[in-house]
Every structure is written in C-alpha cells, then in structure tokens.
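Trainee: Requesting a structural model of the entry that follows:
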Amino acid sequence: MSTEPSRERLPFEPRQKRKKNPKAQNSSTNPQTTPKEKPSQTTVKQDKKQDKKQDLPRAASKDSMAIPDVVSKRMVRRMGLMCGIPSFLGIATFVVSYLLITQVGVELPHVAVIMVSMGCFGLGVLGLSYGVLSASWEEDIPGTFFGWQEFTTNLGRLTSAWRAAKTKS
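Mentor: Prediction:
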C-alpha cells in the first residue's frame, strides 16, 4: 500500500500497469509447428524469447502520453513571461550601459555590466523551469496568478516520479 494519498491520474500521466499488445498475444496463440512435428530446439528458444518480450511493459501510446492542448498553451504562456522578461532585461542591460557610457559619460565597470546581464539571463533560465512547473497540469483548473500552489504540487509529482524511477533501476 502506498503512503501517498490517492489522487486522480493526469490525462497525460502514464499508467503504472500497461496492457499487453494484442498482436503479441495473437502470435503466441498461433503455434509455429504442427502437432505431428516435434519442436526443434531453435523454435523452443524463439518461443521463450517471445514470452520474455510479452512480459516486458509496452510503451504507452502517443495519445495517452501527449500533453493536452489547454495545458500546453498554459505552460507556453507562463514560460514566455517568466523567461521573456528577464531575458529582455539581460539584453537591455547592454543597451542601457552602452548609452550611459557613450551619451552620459558614466564610467561603468565592465564586470558589473556582465554580471547584471548574466544574472538576468540566469533568471530567464530559471523562469523556463518555473513556467512549466507553475502552470496547472489539470485541464479544467486554470491555476493561480503566480502559481506557487501549482509549483509545489507539480514539483512533488516530479520528485516522486524521479524516486520511483530510481527504485525501479
């Protein structure tokens, strides 16, 4: 029994138990040898290989793994804001510092300009991650303005998936 509270599965979240492929089931029911013949050693090995292949979980279909369009647009909108604003400020740092040095005559240290622009670009990179995680992954729920509640929920889902994958391997 899991310690995690029961929750509904997201539309694009893969199922834990995957169904077997119907083609693989049909191939195992059709015998390769006739009843009169004794199966050779190679056909027995092939049957064992097919049985092993059937036991392996199949990849989920593309439709079940796809992110719904509403959720995808919500993520892109948040990523654009959370990454676009700091990236714009990083570029604007160079333009403003150039104008201050050439037009006004202010002496700015080169290191200060680079550090400020690097900080803005770094915030842009963090904004990409925050934009994806702060968007509501539920189709019907739009989420909050800043998305802190959604961020904590989605980060919890992400870390639990990492832990589950780590224990499997």
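Trainee: CA only for contacts and neighbour counts going forward, please
Mentor: Will do.
Trainee: Summarise which helices and strands whichever strand or helix holds M118 is packed against.
Mentor: Using DSSP states H and E, M118 sits in helix 110-134. With contacts taken as 3 or more CA pairs under 8 Å, 6 or more residues apart in numbering; DSSP states H and E, helix 110-134 sits against helix 69-99, helix 148-168.
Trainee: between the longest one and helix 110-134, what angle do the directions make?
Mentor: Think helix 69-99. Here the directions of helix 69-99 and helix 110-134 differ by 170 degrees (axes from the mean of the first three to the mean of the last three CA atoms, to 10 degrees).
Trainee: shouldn't R78 be in contact with G131?
Mentor: Yes. Using CA atoms under 8 Å, R78 is in contact with G131, at 4.7 Å.
Trainee: coming back round to it: could you pull out the buried residues of the helix holding M118?
Mentor: 113, 117-121, 123-125, 127-134 (16 or more other CA atoms under 10 Å).
Trainee: So what's the gap between that helix and the chain middle?
Mentor: Its chain's C-alpha centre and that of helix 110-134 lie 21 Å apart, by CA atoms, centre = their mean, to the nearest Å.
Trainee: before we go on, could you also do this sequence so I can check it against the first one:
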Amino acid sequence: MSSKPQRDHSSAQDSSAREALPFEPAKSRKQVEKKASTKAKKTPEAAPNKAEKSARTRTPVSAGIPDSVSRRMVKRMAVFSGIPTALGMSTFIVSYFIVSRGIYDLPTYAVLLVSLGFFGLGVLGLSYGAISASWDEEAGGSLGWSEFTTNLGRMTGAWKSSRQEQRDAAKKS
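Mentor: I've put the predicted structure just below:
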C-alpha cells in the first residue's frame, strides 16, 4: 500500500475559499470570487457555456500541432540552433587550448564576442526552426525557406494591423 496522501481536488465552488497566491493581482482574485459566487447560484442543470461547447466539438487534429509538423519543427530547431550553440561552447575549449599551448595570445574580449555571436545564432536558429515549418502535414522542404518567408510575412502583417487598430482606438478615445 502506498503511504502517499491523496490530493484533494477542490471544485470551482471552493475556489473562493482558497488562499491567494502572493503574485496574483487583486483584480483577478475579485474576479475568481465573483465567478465562484455566480456559479454557486446557478442550478446544476444549467446550459453549457461556449467554452464547454467548443471543447466538445473540437477534434484532436484541430486541438494542437500535428505530429509531423512538430517533428519537422524540432528537427529544424535542433539543427539550426544546435550547431551554433555547440560551436559557441567549443569556442571556449579551442581558445583555452590555443592560449594554454602558447600558440597565440587571444584577448578575452575576442573569445567573448565569438562565443556570443554563436549563441546569438543559436537563438535565431530556434526562431527560424519554429517559423519555417509549414502547418501542412505533407508540405515543407528540407530547409523551409519558402515557408519562412510566408510565415514571416503573415506575422509582420498581423503586427502592422494590430498597431493600426491601436492607433485607431487611441484616436477615437
């Protein structure tokens, strides 16, 4: 027999009695208390809300990233981020070898700049790996440049329209 205590999963009605987290804003605490009090007033046979309806109608395919797409993303992220990161770490080893053998006296800032450059390329590789993957299960080349340009264009278009909407809302207020 296990001596582990079982966790008590409290319902939404008990959420108002819970302790507030230290970083939780006061506004959200009030909202949680208000939601809990309104849920307690409802009858148990109330009609399901929109979130419950959409959860029932959601299919597993539309619920997340397809497996083939996620594998493609991970492969590209590993290659385009892993190689520069490994080079960034090997910079320290190679520079130590060069300095300790007296081959050349490397300045420390040169080692720092080269390693930072490789680590920066690793971060860019992570972003490229995620953005360059097409969400079509069958589509996608080995490097994904065409998907990257398409997705980057969509992102910049969304940013521009969001910025324009904010400007329009500021003018109206």
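Trainee: tm score of chain vs chain?
Mentor: Scored by TM-score structural alignment, normalised by the length of structure 1, the superposition of the two chains gives a TM-score of 0.59; 123 aligned residues with a CA RMSD of 3.6 Å.
Trainee: circling back to that earlier point, comparing the helices and strands packed on helix 110-134 of structure 1, which comes out most buried?
Mentor: Burial of those is given as mean neighbour count (mean count of other CA atoms under 10 Å); helix 69-99 ranks first at a mean of 17.
Trainee: Check how far that helix sits from its aligned residues in structure 2, on average.
Mentor: In the superposition against structure 2, helix 69-99 of structure 1 averages 0.2 Å from its aligned positions (mean CA distance after the TM-score superposition for structure 1).
Trainee: matching residues in structure 2 for that helix?
Mentor: Per the alignment by TM-score structural alignment, helix 69-99 of structure 1 matches residues 67-97 in structure 2.
Trainee: ok, now which ones touch the residue mapped onto S115 of structure 2 from structure 1?
Mentor: Mapped onto structure 1 by TM-score structural alignment, S115 of structure 2 lines up with S117. Contact partners of S117 of structure 1, counting by CA atoms under 8 Å, 6 or more residues apart in numbering, are L89, G90, I91, T93, F94.
Trainee: how do those residues look in structure 2, which are kept?
Mentor: Here is what carries over to structure 2 from those, by both residues aligned by TM-score structural alignment, their matches' CA atoms under 8 Å: L89, G90, I91, T93, F94.
Trainee: What's the match for L106 of structure 2 in structure 1?
Mentor: Correspondence of L106 of structure 2 to structure 1, assessed by TM-score structural alignment: L108.
Trainee: can you pull the contacts of the residue positioned nearest the centre of structure 2?
Mentor: By CA atoms, centre = their mean, structure 2 has its centre lying nearest to A130, at 9.9 Å. Counting by CA under 8 Å, 6+ apart, A130 of structure 2 makes contact with M73, V74, R76, M77.
Trainee: okay if I get the residues you listed as TSV plus distance to W159 of structure 2?
Mentor: Below are those laid out as TSV (distance: CA to CA, whole Å):
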residue	distance to W159 of structure 2
M73	23
V74	25
R76	25
M77	24
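Trainee: Looking at the residues you listed, which one is closest to T57 of structure 2?
Mentor: Of all the contacts of A130 of structure 2, T57 of structure 2 sits closest to M73, with 27.4 Å by CA to CA.
Trainee: Contacts only, for that closest one.
Mentor: G129, A130, S132, A133.
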